[in-house]
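Enquirer: Sequence and predicted model, in that order:
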Amino acid sequence: MKIKKILALVLAIMLVTSFVVGCSSTPKEEPKKDAPQEAPKSTYPERAIEMVVPFGAGGGSDIMARSMVKVVNDNKWVSQPINVVNKPGGSGSIGYAYTAEKKGNPYYLASVSSSFYTAPLLGNSPVSYKDFTPVAGLAMDTLALFVKEDSEITSVKQIIEKSKATPKSISVGGTSGTSDDAVMYRVLQDKAGIEMKYVPFESGGEVMTALLGGHVDVVWANPGEALSQVEAGKARAIAVASKERIPGFDNVPTLIEEGVQASLAQFRGVVLPKDAPPEAVKYWEDVFKKLHESSAWQNDYIKANSITPRFLGSEEFGKAIVELSDMYAEIFKQIGATK
């Protein structure tokens, strides 16, 4: 009897134990994972942006920057104001150095013109394209050779003949010793075997004023810089530096047509300081893509200034910048400006 009671107790304990073990072996529900959180939306830009123009008012860089800012502000594509700030001097080096000093700061844009490449190559700038972040390429802009309306000069051939007869008798106005106009001044001298006199000014506006005042004989300028003077009957173009004739100047021959085997066009664009945040680069790339596609930009800037539209995003523009720097280096080497 006593043995039966002990067996019954053991069986009871075994049943309870198996029940407990069975319950404890039931798989536990894993805690629910929180849904992945969305990345916080960028609040950039949070303050006003400076659009730095490394030249004075009235020149090609200034015209592009102000045209660009007007279209962007009018369409309210940017939540903060963009202010154009002219920083002339040193063949563009002052403005570019000012922007490059803002390393990593996405609130300083700078317009790109030929001096962006040429000044460093000629040793006239403490910074180079490597100190910037490419944002977008916007347009190809060429040059034309202008004279005062009542000038006796009517062709490039006449300039060549006069310069060969009397070296340095023709004065040429330009914006700096490293700008495209200075490059074309050097190229024309080299290709034609002549000597002229170069007179630099702070901006394209000053250059045109000097031409109309009779202080220089001819000027290399972007079509947009001289268009109003041409339309007013105060100046006229005698040649263009593009490979083909350009809209608005259909009756003006190219240098090649005039017997000088040379052509040149500059790629206008925009950069940020080096190490600018990727989100800021993408932000502006998108803004400038909208700009390129807008009718206001195409009509009021591109067509109005006889410019060729061409958009390149950040990566492509970065590659183009390197290629253009190499191109200018080769030109300078050919004409003896550098070793």
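Expert: Looks like it arrived, so ask away. Residues are numbered from 1 along each chain as shown.

Enquirer: going forward, measure contacts between C-alpha atoms and count neighbours the same way
Expert: Fine.

Enquirer: Tell me where the stretch 201-339 of the chain has strands.
Expert: Remark: strands assigned in the stretch 201-339 of the chain by DSSP state E, counting those that start in this stretch are 218-221, 235-240, 265-273, 308-312.

Enquirer: What are the buried residues along the lengthiest strand in the chain?
Expert: Longest strand of the chain, by residue count under DSSP state E: strand 132-142. Residues 132, 133, 134, 135, 136, 137, 138, 139, 140, 141, 142 are the ones in strand 132-142 that count as buried (16 or more other C-alpha atoms under 10 Å).

Enquirer: and the strands of the stretch 201-339 of the chain as JSON lines, adding mean neighbour count and distance to residue 205?
Expert: JSON lines is the format used below for the strands of the stretch 201-339 of the chain (neighbours: other C-alpha atoms under 10 Å; distance: least, C-alpha to C-alpha, whole Å):
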{"stretch": "strand 218-221", "mean neighbour count": "28", "distance to residue 205": "10"}
{"stretch": "strand 235-240", "mean neighbour count": "24", "distance to residue 205": "13"}
{"stretch": "strand 265-273", "mean neighbour count": "24", "distance to residue 205": "18"}
{"stretch": "strand 308-312", "mean neighbour count": "19", "distance to residue 205": "21"}
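
Enquirer: ok, now which ones touch the closest residue to residue 101 other than its chain neighbours?
Expert: Leaving aside its chain neighbours, residue 101 sits nearest to residue 273 (7.5 Å; criterion: C-alpha to C-alpha, 6 or more residues apart in numbering). With contact set as C-alpha atoms under 8 Å, 6 or more residues apart in numbering, residue 273 has these partners: 99-106, 108-109, 131-133.

Enquirer: got another, please set it beside the one above:
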Amino acid sequence: MAQSPWRPTERINYIVGVAPGGTVDLYARGIKAALEQLQLTNHQPVVIENKVGAGGALALQQLKTNAGNAHDLGTFHTGAIAGAVTGLIRADPRDFTPVAMMVEETSLVAVRADSALKNASELVAALKADPTALRIAVAPALGQNTHMAISQPLKAAGVAIDKLTIAPFRSSGESITALLGGHVDVVSATAPVIMPQVKAGKLRVLASAAAQPGTGALAGIKTWREQGVAADYVSYNGVMLAPGVNAEQIRFWEDALRRVSQDKTWQAMVEQSGNRPIFRGYVESHRYLMSEWQAATELATSLGLKGAR
């Protein structure tokens, strides 16, 4: 690990803007465990604090309150960028310091196993004929990453995405329940939520929004690109710091999180969840934040979301 003059000298607060149980919380706890097990925090404990509310804005506000304090960690997530662009989250991720991207998340489009839809081409054909014909479940709100993940390829395929019938649910778990119950026809969600139902024979995946063909549990699932639609949508999960931290503090956490990304236990946990462990440091994370802000703004405008900015 590269030497840095700055080291934590007090408890590290890991502020997570969702309730325990989902993948965002799962990965934060995995990072905490690896930081402590690998002794990367100068013998300081890492404490998870689930600050739930306002679509994640309360967690960001708490992080912002402690500007310049590198003893506070927060979650860097694509969903927060999309939510801020559309006005769902009343906070601006660009005010913060993204220090590392740790997980590449795959979004899938699925239907019930008994659905007449067999692949992405049939879904596109149905929605081109009538964009309102199918109820599509997303979570936790319009304009979040699961909404964007199906809208991006459908737009590229020529579907009038501003006319789609989108049903937002509070969680992807609720989206799946609604799909299984016949209340919606299609769901867009991340792989860890969908794949258990696929293995149980209850759901069928029509397409993956990943840029590359999947491996492991996702082997054999065709991407949109493999089915003739030139689009993908990849979400990222990682770690951000408060505004106003300095270069030494960024360097310390970048080095520590790089070590976490190389840990076999961490890698196995992410892969078991259906996603891919990666590492992108501060420079790449910042570039991604700015480019994704622009891309999300353009897509949200196409969707007719009023908060797009």
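Expert: Received the coordinates, thanks. Keep in mind it's a predicted model, so treat the numbers as computed, not measured.

Enquirer: TM value for the aligned chains?
Expert: Once superposed, chain against chain, the TM-score is 0.82 (TM-score structural alignment, normalised by the length of structure 2); 297 aligned residues with a C-alpha RMSD of 2.8 Å.

Enquirer: The equivalent of residue 112 of structure 2 over in structure 1: how many residues sit nearby?
Expert: Matched by TM-score structural alignment, residue 112 of structure 2 corresponds to residue 148 in structure 1. By other C-alpha atoms under 10 Å, the residues close to residue 148 of structure 1 number 24.

Enquirer: surely residue 224 of structure 1 meets residue 60?
Expert: Yes - applying C-alpha atoms under 8 Å, one finds residue 224 of structure 1 in contact with residue 60, separated by 6.8 Å.

Enquirer: Now the terminal residues of stretch 11-19 of structure 2, how far apart.
Expert: 21 Å (C-alpha to C-alpha, to the nearest Å).

Enquirer: how many neighbours does residue 8 of structure 1 have?
Expert: So residue 8 of structure 1, with other C-alpha under 10 Å, has 12 neighbours.

Enquirer: now, which of the contacts of residue 273 of structure 1 sits nearest residue 291 of structure 1?
Expert: residue 109 (15.4 Å; C-alpha to C-alpha).

Enquirer: give the contact list for the residue opposite that closest one in structure 2 once aligned.
Expert: Alignment note: residue 109 of structure 1 maps to residue 73 in structure 2; criterion TM-score structural alignment. Residue 73 of structure 2 makes contacts with 12, 13, 14, 15, 63, 239, 240, 241, 242, as judged by C-alpha under 8 Å, 6+ apart.

Enquirer: from the contacts of residue 273 of structure 1, which would you call buried?
Expert: Of those, these count as buried by 16+ other C-alpha under 10 Å: 99, 100, 102, 103, 104, 105, 106, 108, 109, 131, 132, 133.

Enquirer: In strands, which of those residues appear?
Expert: Among those, DSSP E puts 108, 109, 132, 133 in strands.

Enquirer: tell me the contacts of residue 52 of structure 1?
Expert: 84, 85, 86, 87, 95, 99, 108, 109, 110, 111.

Enquirer: switch the cut-off to 7 Å
Expert: Contacts for residue 52 of structure 1 (C-alpha atoms under 7 Å, 6 or more residues apart in numbering) come out as 84, 85, 86, 87, 95, 109, 110, 111.

Enquirer: which one in structure 2 is aligned with it?
Expert: Per TM-score structural alignment, residue 52 of structure 1 is aligned with residue 15.

Enquirer: What is the three-state secondary structure of that match?
Expert: Using DSSP: H, G, I helix; E, B strand; the rest coil, the structure places residue 15 of structure 2 in strand.

Enquirer: rewinding a little: average gap between the longest strand of structure 1 and structure 2?
Expert: Taking mean C-alpha distance after the TM-score superposition for structure 1, the mean distance separating strand 132-142 of structure 1 from the aligned residues in structure 2 is 1.9 Å.
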